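# No letters, just coordinates:
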């Protein structure tokens, strides 16, 4: 099946924020609950009346998620290259990534609180959330390099580091971008959950505060903002991934 036109496909995630007023009531009905009358107006009032507070908190959460995304990506790439380069390390590293991804962040949070500075917890939680998707994508990209090209470099005397820089890293880059694209929502969610454990500012702090004090409008506004930001960032990475694949002559593969 042919992939959709680039502009239409990339616009899909960006349209999600506009559909939120219809999505939330539909989700409530599917869960067996009737949405409260006037909830959309209450959320809109919070978004407009307390925008400075929400924007400042969103900036804190975005910085933490970006730092976690970067740290998790670097860790995952190093682990993927190690799994390919060092014999006997692939399965243990895969299991380690799976365990870290499978353990709920709400269970890891108290342990991190006892061992680390609370300001670092959102970044670490975001890094944990992105490590497995990026690791899987990077490992697949490194494994997709044709063996004959590796043999050609070896015949010409290229060492392991040179083969990585000249062949494996460029070949794996489109896969890596895809992995980061799918990890972006996880990074934002990880930072949001990490802020529950003692952070002073952030969307996670506002979310917990709204739940504790029964401020449904604030909870809804934070939820709308998180989904909107996540969808827009995902759309940006989708366009980037498609541009990279087009330049590499990989337009026939779906993104």
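Structure's in. What do you need? Please read these numbers as outputs of a predicted model, since none were measured by experiment. Numbers count the residues shown, from 1 in each chain.

# CA only for contacts and neighbour counts going forward, please
Noted.

# Tell me where the stretch 1-150 of the chain has helices.
6-14, 16-30, 39-49, 51-85, 90-102, 105-115, 121-143, 147-155 (DSSP state H, counting those that start in this stretch).

# so of those, which one's packed in deepest?
Of the helices of the stretch 1-150 of the chain, the one with the most neighbours on average (mean count of other Cα atoms under 10 Å) is helix 121-143, at a mean of 26.

# How far off centre is it?
9 Å (Cα atoms, centre = their mean, to the nearest Å).

# Between helix 51-85 and it, find me the angle.
With axes from the mean of the first three to the mean of the last three Cα atoms, to 10 degrees as the basis, helix 121-143 and helix 51-85 are set at 40 degrees to each other.

# What helices and strands are in contact with helix 121-143?
helix 51-85, helix 90-102, helix 105-115, helix 169-194 (3 or more Cα pairs under 8 Å, 6 or more residues apart in numbering; DSSP states H and E).

# Let's have those helices in CSV, adding distance to residue 19.
Output for the helices and strands packed on helix 121-143, formatted as CSV (distance: least, Cα to Cα, whole Å):
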stretch, distance to residue 19
helix 51-85, 20
helix 90-102, 30
helix 105-115, 29
helix 169-194, 18
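
# for residue 42, what are its contacts?
By Cα atoms under 8 Å, 6 or more residues apart in numbering, the contact list for residue 42 reads residue 217.

# so who does the spatially most central residue of the chain touch?
For the chain, residue 184 is the residue whose C-alpha lies nearest the centre (Cα atoms, centre = their mean; 2.0 Å). Contacts for residue 184 (Cα under 8 Å, 6+ apart) come out as 69, 130, 230, 233, 234.

# how far away is the fourth one from residue 192?
Residue 233 sits at a distance of 16 Å from residue 192 (criterion: Cα to Cα, to the nearest Å).

# same deal with the first one?
In this structure, residue 69 and residue 192 are 13 Å apart, going by Cα to Cα.

# again with the second one
The span separating residue 130 from residue 192 equals 14 Å under the rule Cα to Cα.

# Next: residue 97.
Distance from residue 97 to residue 192, counting by Cα to Cα: 21 Å.

# same deal with residue 101?
16 Å.

# What of residue 219?
From residue 219 to residue 192 the distance is 13 Å (Cα to Cα).

# Looking only at neighbour counts, state which of those two leads.
A count of neighbours by other Cα atoms under 10 Å puts residue 192 above the other of residue 219 and residue 192, at 29 against 21.

# how many other residues sit next to the closest residue to the more buried one other than its chain neighbours?
Spatially, and ignoring its direct neighbours in sequence, residue 192 is nearest to residue 204 (4.6 Å; Cα to Cα, 6 or more residues apart in numbering). For residue 204, the tally of surrounding residues (other Cα under 10 Å) stands at 29.

# Got another one to weigh against that:
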């Protein structure tokens, strides 16, 4: 079989009474056609068994605890620390546990049943994908994503506050480091004040203190050394 276009595909399946459907062509690395609409699963399986299409991939999704159930210890894997902290600070954790509880009840009710399936038919270099859902039970990732979408704007504001807080922390740390460096430099100058006074001129004093500071592991700019020398030497 070689379908020339999407209309040929639609007409073919309608004539076979397998789908009352429509098809949508998607762009990608491989030509892909998504089939949507009411499908007749048993007739599709019979059709596949007759080997009238070259390659068929069938994937079923059975409701099981491993793939669908959300346990308490999964939360840290599904959300980052900042998000969890946001939910706790704003009293939203109770809402989350409620959503998870309802989801888990639905999972237990449908354990072992076929939740959905996808059939992929590859023919003449074209991929035709058919999918349907019986119960529409979401995976843990989707449950959490849907829940968090309710607080998207609040979370964005929270993230901005965190960034601002982190920026302030970095600035405070930088100022503290600068203060400690300045203090260490001034102490070093005081310790070497006699030697500095014996040097003939300002450039030689700057070079001397630059070398001493490097030996002591003090990272400082020459302009800061110059400023500290001017202040301290004027007092001595």
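Yep, that arrived. Just so it is clear, the model here is predicted, and its values are computed rather than measured.

# so what number do they get for TM-score?
TM-score of the superposed chains, computed with TM-score structural alignment, normalised by the length of the second structure, equals 0.21; 68 aligned residues with a Cα RMSD of 4.2 Å.

# Just the buried residues of the helix or strand where residue 230 of the first structure lies, please?
Residue 230 of the first structure belongs to helix 216-247 when assigned by DSSP states H and E. By neighbour count with 16 or more other Cα atoms under 10 Å, helix 216-247 of the first structure contains the buried residues 216-232, 234-235, 237-245.

# Look at the closest residue in space to residue 141 of the second structure that isn't next to it in sequence and say how many residues are nearby.
If the residues on either side of it in the chain are set aside, residue 141 of the second structure comes closest to residue 78, at 6.6 Å by Cα to Cα, 6+ apart. Per other Cα under 10 Å, the neighbour tally for residue 78 of the second structure reads 17.

# Distance of residue 78 of the second structure relative to residue 104 of the second structure?
Relative to residue 104 of the second structure, and taking Cα to Cα, residue 78 of the second structure is found at 16 Å.

# And for residue 127 of the second structure?
Counting by Cα to Cα, the gap from residue 127 of the second structure to residue 104 of the second structure is 35 Å.

# One more: residue 212 of the second structure?
68 Å.

# do residue 123 of the second structure as well
To residue 104 of the second structure, residue 123 of the second structure is 40 Å away according to Cα to Cα.

# between these two, who's got more neighbours?
Legend: neighbour count by other Cα under 10 Å for residue 123 of the second structure and residue 104, higher for residue 104 (19 against 16).

# re earlier: which residues does the residue nearest to residue 141 of the second structure contact?
Going by Cα under 8 Å, 6+ apart, the list of residues near residue 78 of the second structure reads 140, 141, 144.

# For residue 206 of the first structure, give its distance to residue 237 of the first structure.
Distance from residue 206 of the first structure to residue 237 of the first structure, by Cα to Cα: 27 Å.

# same deal with residue 109 of the first structure?
29 Å.

# Looks like the residue nearest to residue 192 of the first structure contacts residue 193 (just checking).
Yes - between residue 204 of the first structure and residue 193 there is a contact under Cα atoms under 8 Å: 6.2 Å.

# Quick check: end-to-end length of stretch 67-86 of the second structure?
27 Å.

# Who are the contact partners of residue 124 of the first structure?
For residue 124 of the first structure, counting by Cα under 8 Å, 6+ apart, the contacting residues are 68, 191, 194.

# so how many other residues sit close to the last one?
It refers to residue 194 of the first structure. Neighbours around residue 194 of the first structure, by other Cα under 10 Å: 33.

# quick one, which of the helices and strands packed on helix 121-143 of the first structure is nearest to residue 155 of the first structure?
For these, proximity to residue 155 of the first structure was assessed by Cα to Cα; helix 51-85 is nearest, at 18.0 Å.

# and that closest one, what other elements does it pack with?
Right, helix 51-85 of the first structure is packed against helix 90-102, helix 121-143, helix 169-194, helix 203-213 by 3+ Cα pairs under 8 Å, 6+ apart.

# Could you check the angle it makes with helix 216-247?
40 degrees.

# Walking through the second structure, point out its strands one by one.
19-26, 32-39, 55-62, 114-123, 126-133 (DSSP state E).

# List the buried residues in the last one.
Which is strand 126-133 of the second structure. Neighbour count says strand 126-133 of the second structure has 127, 128, 129, 130, 131, 132 buried, by 16+ other Cα under 10 Å.

# Tell me which two of those sit farthest apart.
Most distant of these, by Cα to Cα, are 127 and 132, 16.7 Å apart.

# if we look at stretch 197-212 of the second structure, which residues are touching it?
Residues contacting stretch 197-212 of the second structure (Cα under 8 Å, 6+ apart): 189, 196, 222, 225, 226, 229.

# The longest helix along the second structure - contacts with which helices or strands?
With DSSP state H setting the assignment, residue counts place helix 152-191 as the longest helix in the second structure. Counting contacts by 3+ Cα pairs under 8 Å, 6+ apart, helix 152-191 of the second structure packs against helix 81-89, helix 202-215, helix 222-235.

# could you dump these to JSON lines with distance to residue 7 of the second structure?
Shown next, in JSON lines, are these (distance: least, Cα to Cα, whole Å):
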{"stretch": "helix 81-89", "distance to residue 7 of the second structure": "47"}
{"stretch": "helix 202-215", "distance to residue 7 of the second structure": "78"}
{"stretch": "helix 222-235", "distance to residue 7 of the second structure": "77"}
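
# Deepest-packed of those, please.
helix 202-215 (a mean of 15).

# any idea of the angle that helix forms with helix 222-235?
Going by the same axes, to 10 degrees, helix 202-215 of the second structure is angled at 110 degrees with respect to helix 222-235.

# mind checking how far helix 202-215 of the second structure is from the chain centre?
How far helix 202-215 of the second structure lies from its chain's middle: 49 Å, per Cα atoms, centre = their mean.

# Equivalent analysis for stretch 211-222 of the first structure, please.
24 Å.

# so how far is the first residue of that stretch from its last?
11 Å.

# Not counting stretch 126-135 of the first structure itself, show me its contacts.
Around stretch 126-135 of the first structure, the neighbours that count as contacts under Cα under 8 Å, 6+ apart are 64-65, 67-73, 75-77, 79-80, 97-98, 100-101, 176, 179-180, 182-184, 186-191, 194.
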